[in-house]
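J.: sequence below, structure please.
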Amino acid sequence: MASALTDKLSRLVKDLRGQGRITESNVTDMLREVRMALLEADVALPVVRDFIARVKEKALGQEVLGSLQPGQVLVSIVNRELSATMGEGVSDINLAAQPPAVILMAGLQGAGKTTTTAKLAKHLIEKRKKKVLTVSGDVYRPAAIEQLKTVTAQAGAEWFPSTPDQNPVDIGRAALDYAKKHFFDVLLVDTAGRLAIDEALMLEIKNLHAALNPVETLFVVDAMQGQDAVNTAKAFKEALPLTGIILTKTDGDSRGGAALSVRQITGAPIKFAGTSEKLDGLEVFDAERHAGRILGMGDIVALVEQVTAGVDIEAAKKLADKVKSGAGFDLNDFLAQIQQMKQMGGLSSLMDKLPAAMAAKAGQVDMDKAEKDIKRKEGIIHSMTPLERRKPELIKATRKRRIAAGAGVHVQEVNRMLKEFEQMQEMMKKMKGGGMMKLMKRLGGMKGMPKMPF
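T.: Here you go, the predicted model:
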């Protein structure tokens, strides 16, 4: 996330920490660098000016000048003001309404509204234990209604049918009536987007808002739009009483300007950030933690949450008990450990949350190559028979050739994977349970898989 901005600010943070004395001159030099970094990251000019003015005022105050470690204090000021620009801490979604709580999803076409609606449904079901209904008011885009039906099913929510010949307001009212009669906690309304802001879109969504009186009106914006995100946010804010923002595609944003701009331009808090294309790739937005990521300080809390959520504790316990009993570690177990890594959200997603120095070190390994290697290992094991997975010692030359052909790899790669399995098997013999994290460290130490610095 925001790699270019993070790189520049991380270097500044490192330089500042070593400053034994802070003067108006080096503060000015530092702020010039920060200003350039923010502008290059596509942060809106008014936001940059306001941010620089606030940092300068505090940096030249007694808090810094009277400190024994002025460099450290200055870094904390930059961090604090970055956080303040994006909104203090966490702004929770408001569900304090007579059920069903109606949430209206607004934004331009291509921002990811439909997928984000399903992600939010999954979040509300799993984290808030809510019964969720979704409905599509997008009667213009081909297959939009079917797309919502598909992703809603994947999220575990219920979908209310609509057709392209209906009026969006009629659709919304019918869905709300159904939600009331069937005791749903939340109704998520996916609205139509356009390729650009136009009067027809704004009038339609105003009418829908008036008819449904939503408790939350969330503006879904593509983080990769940069300056354009600010312009569309401003237009939607003028048309609707926005209560929050969801930033999508933050995993592909190399600039990061949208996160710093939309909060201040609209006055609406950022409530969620889309971190991947998967349906569980939606994070509650925490301004302080996000500021830490931008400054290269990482987000260890999010990293621990991601790893903990991805680890199947029950499966880990069963494996530990199996090894303790002397039953042995077979290729089915090896495959399960590889799949645990994938459930954590992928290696690159984990690296994104590490502090810059650790991530840079880990980044010496090509993440894409490492993830492809994991998929290759899965393919090889899936090409084996159940008996071969249970008894790897049966796999000799003829079987290796068949497995390699089935997986679309060379025999050498089958040999390499089996050697790594044997190394893991040996480790498991020595482990007395040891816990999943201990196992993951060892898994990460194998060839082709970056060592996880936990």
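J.: only C-alpha atoms from now on, for both contacts and neighbour counts.
T.: Fine.
J.: which other helices and strands does the longest helix along the chain contact?
T.: Ranked by number of residues, the top helix in the chain under DSSP state H is helix 411-430. If you count contacts as 3 or more Cα pairs under 8 Å, 6 or more residues apart in numbering; DSSP states H and E, helix 411-430 packs onto helix 331-343, helix 397-407.
J.: compile the ones you listed into TSV and extend it with columns for distance to Arg141 and mean neighbour count.
T.: Formatted as TSV, the helices and strands packed on helix 411-430 follow (distance: least, Cα to Cα, whole Å; neighbours: other Cα atoms under 10 Å):
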stretch	distance to Arg141	mean neighbour count
helix 331-343	33	18
helix 397-407	40	16
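J.: with distance to Leu16 as added columns, please give those helices in JSON lines.
T.: Listed next are the helices and strands packed on helix 411-430 as JSON lines, based on distance: least, Cα to Cα, whole Å:
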{"stretch": "helix 331-343", "distance to Leu16": "37"}
{"stretch": "helix 397-407", "distance to Leu16": "52"}
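J.: nearest to Lys451, out of the ones you listed?
T.: helix 331-343 (12.1 Å; Cα to Cα).
J.: can you list contacts of that closest one?
T.: 310-312, 319, 347, 374, 378, 381, 389-390, 392, 421, 424, 440, 443 (Cα atoms under 8 Å, 6 or more residues apart in numbering).
J.: here's the other one to compare against:
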Amino acid sequence: MFDALSDRLESAWKKLRGQDKISQSNIQDALREVRRALLEADVNLQVVKDFINDVETKAQGAEVISGVKPDQQFIKIVYDELLAVMGEENVPLAQAYNAPTVVLMAGLQGTGKTTATAKLALHLRKINRTCMMVATDVYRPAAIDQLITLGKQIDVPVFDMGSDGNPVEIARQGVERAKAEGIDTVIVDTAGRLFIDADMMAELASIKETVKPDEVLLVVDAMTGQEAASLTRTFHEQIGITGAILTKMDGDSRGGAALSVRRISGQPIKFIGVGEKVEALQPFYPDRMASRILGMGDVLTLVEKAQEEIDLADAEKMQEKILSAKFDFTDFLKQLRLLKNMGSLGGIMKMLPGMGKISDDQLKQGEVQLKRCEAMINSMTPKERRDPDLLASSPSRRRRVAGGSGYKEPDVSKLVSDFQRMRSMMQQMGQGNFPGMPGGMFGGMGGGMPDPYAAGGRPAAPGWRGYNGGAAAGKKKQKKDKKKKGFGTL
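T.: Model prediction:
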């Protein structure tokens, strides 16, 4: 997602490199590239026009900051405007003063509405809000069964009255049941259609009038691009929405929906779906999304994903092992499995600043190399995992591991030697020394990984270089944020 948009925007920054200042004449080519980038991302045409006009006005009136290059300053202006389009900050889900809080889910068929209902229920359960889901989609075959199955998977109750019930009555009784049982939040899954029709809107309006929801969330398929804008406008005008959930944001969507929905409806995007798994729902943070669009990564989301998987006590023990050079293959295997639980390697790498340019081939090679490492470690004895030096000094042990994992002895030898170098390097880093990164453990990704701070690479971004004290300050801020959040070893 957003790869094509990011590439196009980078072309815009190049138009200003080498310039002494921002002027009316030298920003026109950059603005033309930004306009083309947004149109190719399938952003609503009126949103594009307003965006370009606002950026042009702000760029012409911008005071040149000492020590900041014009292309860096232009990026900051575009970043600020992206925030203005998507919303300045995350808007949390409403919570009614008198329980239960009622959330009405609306949208067309095929947008992932039922799955989004379960994802939202799980998200709320993780923050200690009790939930009940109400199945009112009596038209789509197996819709009720799907919600019941998802409910069992996430341990959230589902209220239904079968496929013969009246949707409005099902919603009313579901809310009453939740109130009687002291449930904190009720999420009502409504029926969708392949297209907007009068009957669907009338039914939604009746359910809304009956249960008086605190939130009406429109579930929008991010793949629909400009269609998302017209869909949002129609639902908002006829039903009145309070927010949106964008699904399929992990797919090949070009990003147009994320930049159109809020500007068209005036209502915030509250969550985004980033995968098929029921855990794959994230609160929407406009500043983080803007950073990802501009190739700055999304370290905060990466930290939060890690926090969900990391036990702080284990992280402290791991840190002690690293500092004392006692980090072994068992620890490394635990870290690999933690990485898997956090998502795909590609998804994680692209959250790191400057890593958006890694090619799919490089990421695939990296995935293959991780699997090779795991297979060889799994073929070691517990004693060999605890003491890698045993393998380093014994060719017969290496041959046995190679045979058990399906690889060759040189592969095992390389794994052991690379691991020992990495362990030594990690110990030195813990002592304040920063030696060069060895090329080996993830050699499948090779030296092809781009350096985010390399000369001629992606231009500086707010808070990394050119802003907030330059690269050193940016790195110090990352370290401080990680320490503050209790971020463990990865």
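J.: hmm, back to that, nearest to Glu33 of structure 1, out of the helices and strands packed on helix 411-430 of structure 1?
T.: helix 331-343 (38.5 Å).
J.: that closest one to helix 411-430, inter-axis angle?
T.: 100 degrees (axes from the mean of the first three to the mean of the last three Cα atoms, to 10 degrees).
J.: which parts of structure 1 are strands?
T.: 101-106, 132-136, 158-160, 186-190, 216-222, 244-248, 270-274, 282-284 (DSSP state E).
J.: and the longest one, which residues are buried?
T.: With burial defined by 16 or more other Cα atoms under 10 Å, the residues of strand 216-222 of structure 1 counted as buried are Glu216, Thr217, Leu218, Phe219, Val220, Val221, Asp222.
J.: and if you look at stretch 444-454 of structure 1?
T.: Those would be Gly444, Gly448, Met449, Pro450, Lys451, Met452, for stretch 444-454 of structure 1 by 16+ other Cα under 10 Å.
J.: could you do stretch 414-429 of structure 2 as well?
T.: In stretch 414-429 of structure 2, counting by 16+ other Cα under 10 Å, buried: 415-428.
J.: closest one of these to Lys126 of structure 2?
T.: Closest to Lys126 of structure 2, out of all of the buried residues of stretch 414-429 of structure 2 and judged by Cα to Cα, is Met426, at 33.9 Å.
J.: and the closest one, what does it touch?
T.: Ile322, Leu323, Ala325.
J.: on that earlier part again, so among the contacts of helix 331-343 of structure 1, which ones count as buried?
T.: Buried, going by 16+ other Cα under 10 Å: 310-311, 319, 347, 374, 378, 381, 389-390, 421, 424, 440, 443, out of the contacts of helix 331-343 of structure 1.
J.: ok, those residues vs Ile205 of structure 1, which is closest?
T.: Gly310 (38.2 Å).
J.: shouldn't the closest one be in contact with Leu350?
T.: No - with contacts counted by Cα atoms under 8 Å, Gly310 of structure 1 stays clear of Leu350, the gap being 11.2 Å.
J.: shared neighbours, the two?
T.: Met344.
J.: would you turn the strands of structure 1 into JSON lines with distance to Glu305 of structure 1?
T.: Below are those laid out as JSON lines (distance: least, Cα to Cα, whole Å):
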{"stretch": "strand 101-106", "distance to Glu305 of structure 1": "26"}
{"stretch": "strand 132-136", "distance to Glu305 of structure 1": "24"}
{"stretch": "strand 158-160", "distance to Glu305 of structure 1": "28"}
{"stretch": "strand 186-190", "distance to Glu305 of structure 1": "26"}
{"stretch": "strand 216-222", "distance to Glu305 of structure 1": "24"}
{"stretch": "strand 244-248", "distance to Glu305 of structure 1": "20"}
{"stretch": "strand 270-274", "distance to Glu305 of structure 1": "15"}
{"stretch": "strand 282-284", "distance to Glu305 of structure 1": "11"}
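J.: between those, which one is nearest to Pro46 of structure 1?
T.: strand 270-274 (18.5 Å).
J.: what's the mean distance for that closest one versus structure 2?
T.: Superposing on structure 2 places strand 270-274 of structure 1 at an average distance of 1.2 Å from its equivalents, by mean Cα distance after the TM-score superposition for structure 1.
J.: pick out the most distant pair among the buried ones among the contacts of helix 331-343 of structure 1.
T.: Leu347 and Arg390, at 27.9 Å, using Cα to Cα across those.
J.: and the residue of structure 2 positioned farthest from its centre, how close does it get to Asp418 of structure 2?
T.: Largest separation from the mean C-alpha position in structure 2: Ser396, at 45.2 Å (Cα atoms, centre = their mean). Per Cα to Cα, to the nearest Å, Ser396 of structure 2 is found 19 Å from Asp418 of structure 2.
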